[in-house]
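Asks: Below is the structure, and that's it, no one-letter string:
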């Protein structure tokens, strides 16, 4: 298990599951509300989480602090986009 974590493969598995989750949610939401509306609601949230996982993977495999910062910044941008979209709706 330690090798699975240290190699970043555990994060790869989690990212694959997030991709499957996104596809499944887009299909379900797409049937109910239309694909475009569902994608706009779901994708920023999933993108934020995926970027956080990529930052974790970069740190685990020793990619350098620059990549960690890039992925954390992308996570912040996706998170702010998600929050702005939710606040505009309410």
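Replies: Okay, I see it. Just so you know, these numbers come straight off a predicted model, no measurement behind them.
Asks: For the rest of this, base every contact and every neighbour count on C-alpha atoms.
Replies: Noted.
Asks: Setting the sequence-adjacent residues aside, check what's closest to the spatially most central residue of the chain.
Replies: The residue lying closest to the centre of the chain (Cα atoms, centre = their mean) is residue 50, at 2.3 Å. Computed as Cα to Cα, 6 or more residues apart in numbering, the closest residue to residue 50 that is not its neighbour in sequence is residue 15, at 6.4 Å.
Asks: what about versus this one:
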């Protein structure tokens, strides 16, 4: 289990699940313009997690984490209009 996390595969599974969720929602009639902003913050957090698990330099961990917050706020703003 240690090598599973140390290799970053745990984050890869999260990213794959997010991609499957996006595909499923779009197939069920959700607009991509609604689905992608909704799932993008989670994908960025998973990318930051992957960087942390694999020993990436701190900017490669901090950047996706920092970008996830404004995207989350943008998603909230889109949902407030709907």
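Replies: Nice, thanks for sending it over. These numbers were taken from a predicted model, which means no experiment stands behind them.
Asks: re earlier: ok, the residue nearest to residue 50 of structure 1 touching residue 55?
Replies: No: taking contacts as Cα atoms under 8 Å, residue 15 of structure 1 lies outside contact range of residue 55: 11.7 Å.
Asks: The two: which is more packed in?
Replies: Shown here are residue 15 of structure 1 and residue 55; by other Cα atoms under 10 Å, residue 55 has more neighbours (24 against 18).
Asks: State the distance from that one to residue 42 of structure 1.
Replies: Here residue 55 of structure 1 is placed at a distance of 20 Å from residue 42 of structure 1 (Cα to Cα, to the nearest Å).
Asks: who's in contact with whatever helix or strand residue 32 of structure 1 lives in?
Replies: If you go by DSSP states H and E, residue 32 of structure 1 is part of helix 9-33. Helix 9-33 of structure 1 is touched from outside by 4-5, 35-39, 42-43, 46, 50, 53-54, 56-57, with contacts defined as Cα atoms under 8 Å, 6 or more residues apart in numbering.
Asks: Show me which of those are buried.
Replies: Buried members of the contacts of helix 9-33 of structure 1, scored by 16 or more other Cα atoms under 10 Å, are 38-39, 43, 46, 50, 53-54, 56-57.
Asks: okay, and stretch 44-54 of structure 1 goes to which residues in structure 2?
Replies: Stretch 44-54 of structure 1 corresponds to residues 37-47 in structure 2, going by TM-score structural alignment.
Asks: Compare the matching stretch with structure 1 and give me the mean distance after superposition.
Replies: In the superposition against structure 1, stretch 37-47 of structure 2 averages 0.6 Å from its aligned positions (mean Cα distance after the TM-score superposition for structure 1).
Asks: Among the contacts of helix 9-33 of structure 1, which lie within helices?
Replies: 4-5, 35-39, 42-43, 46, 50, 53-54, 56-57 (DSSP state H).
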